[in-house]
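Participant: no sequence on this one, just coordinates:
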């Protein structure tokens, strides 16, 4: 039987790392990108198609699933894996970020967050204990501790107070997770570092998380409007503050060049809605940079989206056809564009893993940026 959770580093090149997370439902190759299945679906994709892109793990959204169809209902139906026909690992976020973004609909206290559903206005209370219960009912493999994600433009005192409360919530999450019986014995719990852009606050957060003890550690509070330069400046110190023998997960990131820069700084795991959302809206990510397939210049372009891409969309369909589908509002356009984007992201992760294994990550990163940021396809 596979272990409950283990992380093995296979190679390191500079700060960039590659390795394997082993869990009972399968192995996760790192650096790893997790497609986002917000409401038990990666939009416009069948689960088997998501797996075919090379994804080892997907993300489910605690907030949305607890409201619809409801965590208790998912549990009665056999858990999230059976419900959505995904037999590999699933990471669920804690619900904290979505609740915190509903500033007009919630009330924050030490106990947790009281909020009104954006669906029907019903009132709910989400606490560290309830977050652990919901994620247990969903049956997730990697559970995220409940935290608050403050805006980076708040004052330092407010960010410090928020971080300290998140660390108290992390302790409560740990205790509630550990009472989870069979689920706790088979799943993993990740803590979340906070502290915005402040190195001292992030150090204090990392120290508190180490003291509690987690299977993996996330870097939260980034990709919330601070810009790439500020994010990279924070990643210059934040990953190294976390344990080297555990996975480091940068939440909610990002664009392809964000991923390369973050791996360069020691990050192992990512998630983002960008490849699927962009695909539905006509943006394709390619080795030569992003392109908007709705642009008139593609109306008679017989080339694939990306001649270097190995996905089924690029093997069969032309830019001209995809342009037509998008302009006509056909569902197939969203499906094919999403399939390409998710495949491209997985090919990018595989290329980074290979470059790290062969000790040439710096060369890869330089070449990638020249093509991705310097081309006009």
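Facilitator: All right, it came through fine. In this text, all values refer to a predicted model and were calculated from it rather than measured experimentally.

Participant: going forward, measure contacts and count neighbours with C-alpha atoms only.
Facilitator: Noted.

Participant: and residue 69, how many neighbours does it have?
Facilitator: Residue 69: 12 surrounding residues under other Cα atoms under 10 Å.

Participant: Using the three-state scheme, assign it.
Facilitator: coil (DSSP: H, G, I helix; E, B strand; the rest coil).

Participant: contacts for stretch 208-218?
Facilitator: 5, 167, 170-171, 174, 188-193, 242-243, 246-251 (Cα atoms under 8 Å, 6 or more residues apart in numbering).

Participant: Sitting in helices, which of the residues you listed do you find?
Facilitator: Using DSSP state H, the subset of those located in helices is 167, 170, 171, 174.

Participant: quick one: which two of those are the most distant?
Facilitator: The span of the ones in helices among the contacts of stretch 208-218, defined through Cα to Cα, is set by 167 and 174 at 10.5 Å.

Participant: When these two are compared, which one has more neighbours?
Facilitator: Using other Cα under 10 Å, the more surrounded residue of residue 167 and residue 174 is residue 167, with 27 against 23.

Participant: any idea how far residue 131 is from that one?
Facilitator: Distance, residue 167 to residue 131, using Cα to Cα, to the nearest Å: 15 Å.

Participant: so can I have TSV of the ones in helices among the contacts of stretch 208-218 showing distance to residue 25?
Facilitator: Listed next are the ones in helices among the contacts of stretch 208-218 as TSV, based on distance: Cα to Cα, whole Å:
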residue	distance to residue 25
167	29
170	25
171	27
174	22
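
Participant: adding another structure so you can compare the two:
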């Protein structure tokens, strides 16, 4: 290449998924796009209002997160999608130049909004903040996500809480399919970005099958599995994953929405899921609960007030390694902000380590043994005294 000529840009220009290895149903892959690569299985920290609570963006990245999640409902209400677009888009606004996934806002409309009214057109609702009236149609949901500039966008769907009648579940699933078609049309052709469909159908196998096959026929860039973090037992979730995942394309990413505990993650990876998000590790951190490779540690428990041990002396995370449980107990009981900061940091570090270890195990071909060892450590409980 001659002097003065620019070097070629090595970043991909479009969205793609590559399957690197499998071990049983478990998959190791990579989702590539212009802003970066997501190593799968992946856990996406939740940045609801353009921030992962009590974390700096650089901290989140340093823990190994390739992608974070933003919330369409919350961002459309405050500060507003058009304002974020005028300020350069969500990546610039939040100082996160890496991939961002946004959910459609549908779940929050159903769970948070006041006086919502469902129709074929969309959902009319009042803001939980100030009571202002809004209309969220499939087209508007995609429009907002495009204004935000997210790399992966979700179709608008109707999520039914379980338990529910088969009639209500089917009605919501069929509406979600019609909305998926409208979202696909609104999204159009956007190189480097992707829109995912959302498989619904509650706990009814035939509805899950129908939803998955109909979305597969739309030839979307990725597929989400929704409605499985709404109060159902884990065995129901796993049964529905066992039905759904084999029906989805092998060469497209699979995203289980809103899940979950470390045990949920390792079991869902066993069923072939690639991507996850959940508020659990950050919310737990704000309420005095730490996740570790030995299981959960409740820092509100008085038994920790004289415990000089850290959460995990072998962790690479300073929050896990460099602070005593006695100090974390003191911070938690004193309602100090540093308690939420340190425990959130610890929890996200553990979740990212859990995902990295699963990726390594799948690639090495010993995921089953790895899963058994992880579960055995959880069953034994806390680490021995130092």
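Facilitator: Sure thing, it's come through. What you are looking at is a predicted structure, and each value in this text was computed from that prediction instead of being measured.

Participant: Just the TM-score for the two chains, thanks.
Facilitator: TM-score of the superposed chains, computed with TM-score structural alignment, normalised by the length of structure 1, equals 0.97; 373 aligned residues with a Cα RMSD of 1.1 Å.

Participant: so who does the residue mapped onto residue 322 of structure 1 from structure 2 touch?
Facilitator: The alignment partner of residue 322 of structure 1 in structure 2, by TM-score structural alignment, is residue 328. Going by Cα under 8 Å, 6+ apart, residue 328 of structure 2 touches 299, 339.

Participant: Mean per-residue distance, the helix or strand where residue 328 of structure 2 lies versus structure 1.
Facilitator: Under the criterion of DSSP states H and E, residue 328 of structure 2 resides in helix 325-333. Helix 325-333 of structure 2: mean distance to aligned residues in structure 1 after superposition is 1.0 Å, counting by mean Cα distance after the TM-score superposition for structure 1.

Participant: Straight-line length of stretch 49-64 of structure 2, end to end?
Facilitator: Terminal-residue distance, stretch 49-64 of structure 2 (Cα to Cα): 21 Å.

Participant: so it matches what in structure 1?
Facilitator: Using TM-score structural alignment, stretch 49-64 of structure 2 pairs with 39-54 in structure 1.

Participant: Next one: the closest residue to residue 305 of structure 2 other than its chain neighbours from residue 113 of structure 2, what distance?
Facilitator: Excluding the flanking residues, the one nearest residue 305 of structure 2 by Cα to Cα, 6 or more residues apart in numbering is residue 326, at 4.4 Å. Using Cα to Cα, residue 326 of structure 2 is found at 41 Å from residue 113 of structure 2.

Participant: measure the residue nearest to residue 316 of structure 1 when sequence neighbours are not counted to residue 159 of structure 1 for me?
Facilitator: Spatial nearest neighbour of residue 316 of structure 1, excluding adjacent residues (Cα to Cα, 6+ apart): residue 304 at 7.7 Å. Residue 304 of structure 1 sits 47 Å away from residue 159 of structure 1, going by Cα to Cα.

Participant: These two: which is more packed in?
Facilitator: For residue 304 of structure 1 and residue 159, the more surrounded residue by other Cα under 10 Å is residue 159, and the numbers stand at 23 against 18.

Participant: quick one: which helix or strand includes the more buried one?
Facilitator: helix 156-178.

Participant: corresponding residues in structure 2 for that helix?
Facilitator: Residues 166-188 of structure 2 are where helix 156-178 of structure 1 lands, counting by TM-score structural alignment.

Participant: if we can go back for a sec, ok, the residue nearest to residue 305 of structure 2 touching residue 311?
Facilitator: No - between residue 326 of structure 2 and residue 311 there is no contact under Cα atoms under 8 Å: 10.3 Å.

Participant: that older thread, so the residue nearest to residue 316 of structure 1 makes contact with residue 311?
Facilitator: No - taking contacts as Cα under 8 Å, residue 304 of structure 1 lies outside contact range of residue 311: 10.2 Å.

Participant: Give the equivalent position in structure 2 for residue 109 of structure 1.
Facilitator: Checking TM-score structural alignment: residue 109 of structure 1 goes with residue 119.

Participant: how close does that match get to residue 11 of structure 2?
Facilitator: Residue 119 of structure 2 is 42 Å from residue 11 of structure 2, by Cα to Cα.

Participant: which residue packs closest to the residue sitting nearest the centre point of structure 2, ignoring adjacent ones?
Facilitator: By Cα atoms, centre = their mean, the mean C-alpha position of structure 2 lies nearest to residue 277, the distance being 1.6 Å. The shortest distance from residue 277 of structure 2 to any residue other than its chain neighbours is 4.8 Å, reached at residue 44 (Cα to Cα, 6+ apart).

Participant: Give the equivalent position in structure 2 for residue 275 of structure 1.
Facilitator: By TM-score structural alignment, residue 275 of structure 1 lines up with residue 281.
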